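A.B. asks: The sequence and its predicted three-dimensional model are supplied below.
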Amino acid sequence: MSASTPRLKGLTVEEARARMLAAVTPLPAESIALAEADGRVLAQPVIAHRDQPPFDASAMDGWAVRRADLAAETTLRIVGESAAGHGYVQPLKAGEAVRIFTGAPIPAGADLVVIQEEAVREGETVRLGPAGQPNHVRPRGGDFHTGETLLAAGVKLDPWRLSLAAAAGQAALSVARRPRIVLLATGEELAQPGDTPGPFQIFESGGVGLAAMIRRWGGEPHRLAATGDDIAAIADAVREVQADLIVTVGGASVGDHDLVKPALETLGLTLAVETINIRPGKPTWFGTLGAKTPGGGRRVLGLPGNPASAFVCAELFLKSLVLAMLGADPAPRLELIALAQSLPANGPREHWARARITPGGVRAFADQDSSLVTVFAQADALLRRAANAPAAGEGELVEILRLERG
């Protein structure tokens, strides 16, 4: 390797993520019905094509009048009614009042709404006190104006944002196509939940968790049947696969049974990330399958087989890749929080510890073994400790990445 060759081994988390993101681009957009867009990511902004409300509207039930008529207590002639969807179309003249209801358009000439509690109706007239109360008028464009960007491209749609798009009259939205993510678990030791495991097997648990993560992040997961430790079987499993990203689970290290990279090398694998200076998850890698294979140029993310290692690296790398393909911000959202316990100095690898947020701050679980699924099931945050970080005392601020729970 020459001095100018990019370094592959021992990358920092940020370096590794940057190399992965450099290999992906936002996916094409598709138009879907507004009612089906919850959870999708906007590919094009939502622009207001008219003011909202499109007219001055009443904020209360009451009477629409001219402020000039209320210099003192006075009696006005009732000339009509304005209700939501049915406005009073004649201009209001001096000495006149219109019965008005919440959301109804203000008649031309009126500039004040007097709430009904401050008026007395007397047959075809209404008696009102002098003006001085608040003006209960919602101005035209009080919510948004024509030409205003209501929702930017890259935002994830939720019920409140969908309501805003509906208020702008959008029946359909342009959203990013969901990235197709294919998951392949490897290892002779794996048995599927519901099967009868052999005496030396464990149930495969990473795939179902990763598929659920991908779905929550906006991707479309597809799980392949798990393979054993066989180069030909692993290569055959992904040879014809069409995917925006292939994710392998297990076989990512350098032992005699870690055969995923050797198997994919037969399909023209080129690595951009070989290992990462992280705990857990050092064997995580990323590359591209060569053009000589069907669907050449497919990206591949290799995750370790231990569930904690796979899930930590999924949060740090896989989520960013999915968001980048959706056109959303791929950067993890870290925040500062006080420690609820003291922590010893960290070693040479950046550590992302499973942790729990408590009223007194964040607390790392005592046992961080990467095979423990129970710990991850209880964690609601990953606590970041930089490589070679000194000891940290209780109350000291540390960085965490919140996990989506519930």
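C.D. replies: On my side now, so go ahead.
A.B. asks: C-alpha only now, for contacts and for neighbours.
C.D. replies: OK.
A.B. asks: list the contacts for residue 90?
C.D. replies: By Cα atoms under 8 Å, 6 or more residues apart in numbering, the residues touching residue 90 are 107, 108.
A.B. asks: Neighbours of the nearest residue to residue 264 once chain neighbours are set aside, how many?
C.D. replies: Using Cα to Cα, 6 or more residues apart in numbering and skipping residues adjacent in sequence, the residue nearest residue 264 is residue 235, 5.8 Å away. Neighbour count of residue 235, defined by other Cα atoms under 10 Å: 20.
A.B. asks: swap in residue 201?
C.D. replies: 14.
A.B. asks: Tell me the secondary structure at the residue lying closest to residue 372 once chain neighbours are set aside.
C.D. replies: Closest residue to residue 372 apart from its sequence neighbours, by Cα to Cα, 6+ apart: residue 308 at 6.6 Å. With DSSP: H, G, I helix; E, B strand; the rest coil as the basis, the three-state label of residue 308 is helix.
A.B. asks: Run a quick check on the residue nearest to residue 264 versus residue 268, I expect a contact.
C.D. replies: No - the pair residue 235 / residue 268 is not scored as a contact, 10.6 Å apart, by Cα atoms under 8 Å.
A.B. asks: Show me where the stretch 251-400 of the chain has its helices.
C.D. replies: Secondary structure of the stretch 251-400 of the chain (DSSP state H, counting those that start in this stretch): helices at 260-265, 307-313, 319-326, 373-378.
A.B. asks: And for the stretch 1-150 of the chain?
C.D. replies: For the stretch 1-150 of the chain, the helices defined by DSSP H, counting those that start in this stretch occupy 13-21.
A.B. asks: try it against this one:
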Amino acid sequence: MTTGPLTLEEAQARLLAFAEPLPIEHVDVENAIGRYLAEPLRARRTNPAVDLSAMDGYAMVSGDVAGPWQIIGESAAGHPFTGSITAGQTVRISTGAILPEGAAGIILQEDVMRTGDRVALSGDAPQPEDKHVRRRGMDFAASTEILPVGARIGSAQAALALAGGHRHLPVRRMARVTIIDSGDELSADPENCAPGHIPATNGVMLTAMARTLPVDARRIGPVKDTLASITQALEASGDADLIVTSGGASVGDHDLIRPALERWGARMDFWRVAIKPGKPILVATREVAGRRQIILGLPGNPVSSYVTGHLFLLPLLRALSGAAQPLPLRIVTRLGAPIRAAGKRREFLRGSWNGREVIAHPLQDSGALSPLAYCNALIDRHAHATAAEIGTEVEIFLLENGCGG
């Protein structure tokens, strides 16, 4: 086991190396929302399948833009005109309707004057003449790749899959996650919290974080700081793909996660990462019944647990789910207020980003939950970084968090 401390990138790479994508299953498009494609998706149909009108107006043949024209029928969406048109003739056409045989373009309804069954040009003819036509295959052709492997299915991707002729999609099985928080000081009831105890927050917080992704997450705890209690919680997690512990992963007399994992048969890979908050991170694996369980031990401090959950738990769950890009995205922005010099560890300051600039919260104590609840960004400060003034470029990670939206 590497006792570290590892850099953030080293630790993330070693953790994600254990994340073998879960088995493939096929689910209907609606139930695939939020999940990741396990295979490239190829269109089963051409879209549009035929030439369509992009506007309400009148269909015309090529070159016949002077008029007047005789109206010989109508083509509406879902109710096409069954004949064909020639020079001097036109068909009233609505948006999304099939272009009649012989038609090459659309004159907008506001550019003509209609008298009975005849229309005459009163405005501009379209330039080019097919300006308002959606040609067959404009969007995509049958057999072309419309979504890559690892793409997350959101609302737009679901619509694209359906338009491509897919009723079901290949995705990875949802990860089974068990989250265990431990500590004798934790009280399960925040309304009945004795002196010397604190409300148990991490289990609910990390479960909620995990459920922002398509996973099957359950919670155990708070668990007492005894080998027997922790081992019992691990035994109850036997079917999990990922076990997340919170607290007890350091080296104090009551930090029993490591000995409990060793007793349970897990193999330690690394412990400690050179970041603040969140140094005591533990990663272990356990081989059982031909499959691998991953154990991710996060700090017990709630802010440290949240930050490391964003940097480690969510990327791991994305990787298990087959995401093409499991790591959080970075954004370059500017400081809206000065920040102090960094210490000897890489720091992630809680801050608020308004789309133009970011301001670090004045209270950065890792025991303070209120700043975390109001902030929506982590400011990445490398070890020994010098103090920075207003306007300095910095990198941030956006959080799905913050009372400001």
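C.D. replies: Received it, and whenever you're ready, just let me know what you need. Because the structure is predicted, anything quoted here is derived from the model rather than measured.
A.B. asks: before we move on, which element is the residue mapped onto the residue nearest to residue 264 of structure 1 from structure 2 in?
C.D. replies: Matched across to structure 2, residue 235 of structure 1 falls on residue 231, judged by TM-score structural alignment. For residue 231 of structure 2, the element it lies in under DSSP states H and E is helix 227-235.
A.B. asks: Return the mean post-superposition distance for the helix or strand just after that helix against structure 1.
C.D. replies: On the C-terminal side of helix 227-235 of structure 2, the closest following helix or strand by DSSP H and E is strand 242-246. When structure 1 is superposed, strand 242-246 of structure 2 averages 0.4 Å from its matched positions, counting by mean Cα distance after the TM-score superposition for structure 1.
A.B. asks: Direction-wise, compare strand 242-246 of structure 2 with helix 227-235 and give the angle.
C.D. replies: Orientation of strand 242-246 of structure 2 against helix 227-235 (axes from the mean of the first three to the mean of the last three Cα atoms, to 10 degrees) gives an angle of 150 degrees.
A.B. asks: according to the alignment, strand 242-246 of structure 2 goes to what range in structure 1?
C.D. replies: The aligned range for strand 242-246 of structure 2 is 245-249, by TM-score structural alignment.
A.B. asks: corresponding residue for residue 147 of structure 1 in structure 2?
C.D. replies: In structure 2, the residue equivalent to residue 147 of structure 1 is residue 143, according to TM-score structural alignment.
A.B. asks: Tell me how far its match lies from residue 41 of structure 2.
C.D. replies: In this view, residue 143 of structure 2 and residue 41 of structure 2 are 9 Å apart by Cα to Cα, to the nearest Å.
A.B. asks: Between the two, which has more neighbouring residues?
C.D. replies: More neighbours surround residue 41 than the other of residue 143 of structure 2 and residue 41, with 20 against 13 (other Cα under 10 Å).
A.B. asks: Now do the helix holding residue 231 of structure 2: everything it contacts.
C.D. replies: By Cα under 8 Å, 6+ apart, the list of residues contacting helix 227-235 of structure 2 reads 180, 182, 220, 223, 224, 256, 257, 259, 260, 261, 263, 264.
A.B. asks: how about 7 Å then?
C.D. replies: 220, 223, 256, 260, 264 (Cα atoms under 7 Å, 6 or more residues apart in numbering).
A.B. asks: same thing with stretch 288-295 of structure 2?
C.D. replies: By Cα under 7 Å, 6+ apart, stretch 288-295 of structure 2 touches 240, 241, 242, 243, 244, 283, 284, 285, 286, 287.
A.B. asks: Adding distance to residue 15 of structure 2 and neighbour count, write these out as a markdown table.
C.D. replies: Below are the contacts of stretch 288-295 of structure 2 laid out as a markdown table (distance: Cα to Cα, whole Å; neighbours: other Cα atoms under 10 Å):
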| residue | distance to residue 15 of structure 2 | neighbour count |
| --- | --- | --- |
| 240 | 17 | 21 |
| 241 | 14 | 22 |
| 242 | 12 | 25 |
| 243 | 13 | 24 |
| 244 | 13 | 24 |
| 283 | 7 | 25 |
| 284 | 9 | 22 |
| 285 | 10 | 20 |
| 286 | 14 | 17 |
| 287 | 16 | 12 |
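A.B. asks: With respect to residue 343 of structure 2, which of these is nearest?
C.D. replies: Lowest distance from residue 343 of structure 2 to the contacts of stretch 288-295 of structure 2 (Cα to Cα) belongs to residue 283, with 25.0 Å.
A.B. asks: when you align them, which residue in structure 1 goes with that closest one?
C.D. replies: Counting by TM-score structural alignment, residue 283 of structure 2 corresponds to residue 286 in structure 1.
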